[in-house]
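1. From the sequence below, what's the structure:
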Amino acid sequence: MQDRGTIVVIDDEANIAELVAMYLDRDGFRVVTAATGVDGLGAVQQHRPRLVVLDVGLPDLDGLEVCRRIRAHSGVPVIFLTARDGEIDRVLGLELGGDDYVTKPFSPAELVARVKAVLRRADGTAPVDVLQVGGVAVDAGRREIRIAGEVVAFTTKEFDLLQFLAERPGLALSRQQLLDGVWGYDWFGDPRTVDVHIAQVRKKVGDAVAITTVRGVGYRLDP
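-> Sure thing, here's the model as predicted:
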């Protein structure tokens, strides 16, 4: 079977972690599990996974804090596991750049499908040229964003969103167009994630380029 790379699963419920690991292993992934936030951070640093499955409700560190610490040094895709609707609001509202979330209880097969969908989008073939829009350079080949010549760290989804907008400067795009183009037609989730990621991208690009809210439509990138 093809080796699909390593996934770190951080969840203190052993039965859930073992079930998820079993399904991912069947699909060709190597799986490293951790029951605490501290151990999970160590696993991410040691194994350099392709993706992290992260429970929001951990016993030591809050899962959102774990994500913040991961994001400080890595753009690895993160799928959140949430137990309550209120946690979904926290995930979306704190602009942490999660690539997807799954609400417990969930089907392990559905989680595996989402893992593969996120990885397909993260690993998608992209043109090798550099797209310059305003003061922002989008290097699709290296998957880097440079602002005023300096590389700025973007998560996988933030990069994809900015690239999608930069390829269509001056064009007003609806939230649904952004969801379809960036998250994919097979994405399940809250459309508010577009607004969350737009806010995060705006913070990072600053004045280098303008992302304008188009009332009643969505967003437009203005060089």
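2. When you work out contacts or count neighbours from here on, use the C-alpha atoms and nothing else.
-> Will do.
3. which residue ranges form the helices in the chain?
-> Ranges of helices in the chain, per DSSP state H, are 14-26, 37-47, 63-71, 85-93, 108-122, 156-166, 175-178, 192-205.
4. Quick one: end-to-end length of stretch 124-131, please.
-> End-to-end distance for stretch 124-131, by Cα to Cα, to the nearest Å: 17 Å.
5. center of this protein - which residue?
-> Among the residues of the chain, the one closest to the centroid is D99, at 2.6 Å (Cα atoms, centre = their mean).
6. From D190, how far off is that residue?
-> For D99, the distance to D190 - Cα to Cα - is 12 Å.
7. again, but for T33
-> Distance from T33 to D190, by Cα to Cα: 27 Å.
8. of those two, who's got more company?
-> Legend: neighbour count by other Cα atoms under 10 Å for T33 and D190, higher for T33 (21 against 13).
9. Spatially, and excluding backbone neighbours, which residue is closest to that one.
-> Leaving aside its sequence neighbours, T33 sits nearest to V9 (Cα to Cα, 6 or more residues apart in numbering; 4.7 Å).
10. Run a quick neighbour tally on the one you found.
-> 27.
11. quick one more, to check against the first:
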Amino acid sequence: MRVLLVEDDLRLAAALATHLRRGGYEVTHARTAADGVRLAADADFVLLDLGLPDADGLKALERVRRGSDVPLIVVTARAGDVLKGLHRGADDYLVKPVRPDELLARMRAVVRRSARPARVRRAVAGDVVVDLAARRVTVAGRDVPLTRREFDVLAVLAARPGEVCARDEILLALWGDTSLSASRALNVHVRNIRSKTGRNGLIVTLVGTGYRLGDDPS
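-> Below you'll find the predicted structure:
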């Protein structure tokens, strides 16, 4: 598999490229958004940093998605931009510092999902529909008003249906830290989502691990 690594940090790029090659991947490295967009057409997989020297990585992501459905993971230190990346078509994300083993596992998971007939644009769990693009949640056809952050929590899970999202991963993506105050806020938002939707099983808690979207929330 040909992997395009778009990363301007040469030391990090070299380390990731070495690990990817050991995993059996062929790696092409680009340092700029312009080169990344140009080379994406020939790649089987794209790893895209958002902090690039010539253009914002989110703009590069939009340009790639205009002409390609190539599996793509955003790799960024900008935790606050994770949801923006997902909304613009990224298949998954990793917040720096990156653990190489986790990166390879995420890539394999994205490839499995990409083999399905359609890319996830909305998630359905029983009578609950989470529309990621429209930022809309309905239960049995009825709109459920969630706050911005409540929807953000649900969107992280809905973007990866059937997969477990680690608690710290959600905290880093939405709050940028794993502090006690952020952890308590996450607890409150999960509780509010269950209450407002009336579906306690919509978010499944895996004690000591994290959360996943429920298959049958009723």
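12. wait, H47 of structure 1 sits on T6?
-> Yes - at 7.3 Å, H47 of structure 1 counts as touching T6 under the criterion of Cα atoms under 8 Å.
13. Give the aligned equivalent of D11 of structure 1 in structure 2.
-> Aligned counterpart of D11 of structure 1 in structure 2: E7 (TM-score structural alignment).
14. Just to check, that match is in contact with H29?
-> Yes - contact criterion Cα under 8 Å: E7 of structure 2 and H29 qualify, at 7.4 Å.
15. shared neighbours, those two?
-> Residues touching both E7 of structure 2 and H29 (Cα atoms under 8 Å, 6 or more residues apart in numbering): A13.
16. And the contacts of stretch 88-96 of structure 2?
-> Against stretch 88-96 of structure 2 from outside (Cα under 8 Å, 6+ apart): 58, 61-62, 65, 71-79, 82, 85-86, 103, 106, 110, 159-160, 172-173.
17. Can you list the buried residues in that stretch?
-> Under the neighbour-count criterion of 16 or more other Cα atoms under 10 Å, stretch 88-96 of structure 2 has 89-95 buried.
18. Columns distance to R119 of structure 2 on top of the residues you listed, output as a markdown table?
-> Output for these, formatted as a markdown table (distance: Cα to Cα, whole Å):
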| residue | distance to R119 of structure 2 |
| --- | --- |
| G89 | 9 |
| A90 | 10 |
| D91 | 8 |
| D92 | 12 |
| Y93 | 15 |
| L94 | 19 |
| V95 | 22 |
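19. mind listing which of those residues are in strands?
-> In this view, those that belong to strands under DSSP state E are 92-95.
20. In terms of neighbours, single out the busier of H47 and T6 of structure 1.
-> In this view H47 of structure 1 and T6 are compared by other Cα under 10 Å, and T6 has more residues nearby, 20 against 13.
21. pretty sure that one is touching P49, no?
-> Yes - contact criterion Cα under 8 Å: T6 of structure 1 and P49 qualify, at 4.8 Å.
22. Buried residues, stretch 93-108 of structure 2. List them.
-> Buried residues in stretch 93-108 of structure 2, counted by 16+ other Cα under 10 Å: 93-95, 103, 106-107.
23. Equivalent analysis for stretch 61-73 of structure 1, please.
-> Using 16+ other Cα under 10 Å as the test for burial, stretch 61-73 of structure 1 gives 63-64, 66-68, 70-71.
24. equivalent range in structure 2 for that stretch?
-> Under TM-score structural alignment, stretch 61-73 of structure 1 corresponds to residues 55-67 of structure 2.
25. any chance of the buried residues of stretch 93-108 of structure 2 in JSON lines, plus distance to R121 of structure 2?
-> Shown next, in JSON lines, are the buried residues of stretch 93-108 of structure 2 (distance: Cα to Cα, whole Å):
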{"residue": "Y93", "distance to R121 of structure 2": "16"}
{"residue": "L94", "distance to R121 of structure 2": "19"}
{"residue": "V95", "distance to R121 of structure 2": "22"}
{"residue": "L103", "distance to R121 of structure 2": "22"}
{"residue": "R106", "distance to R121 of structure 2": "18"}
{"residue": "M107", "distance to R121 of structure 2": "19"}
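26. Alright, that wraps it up for me.
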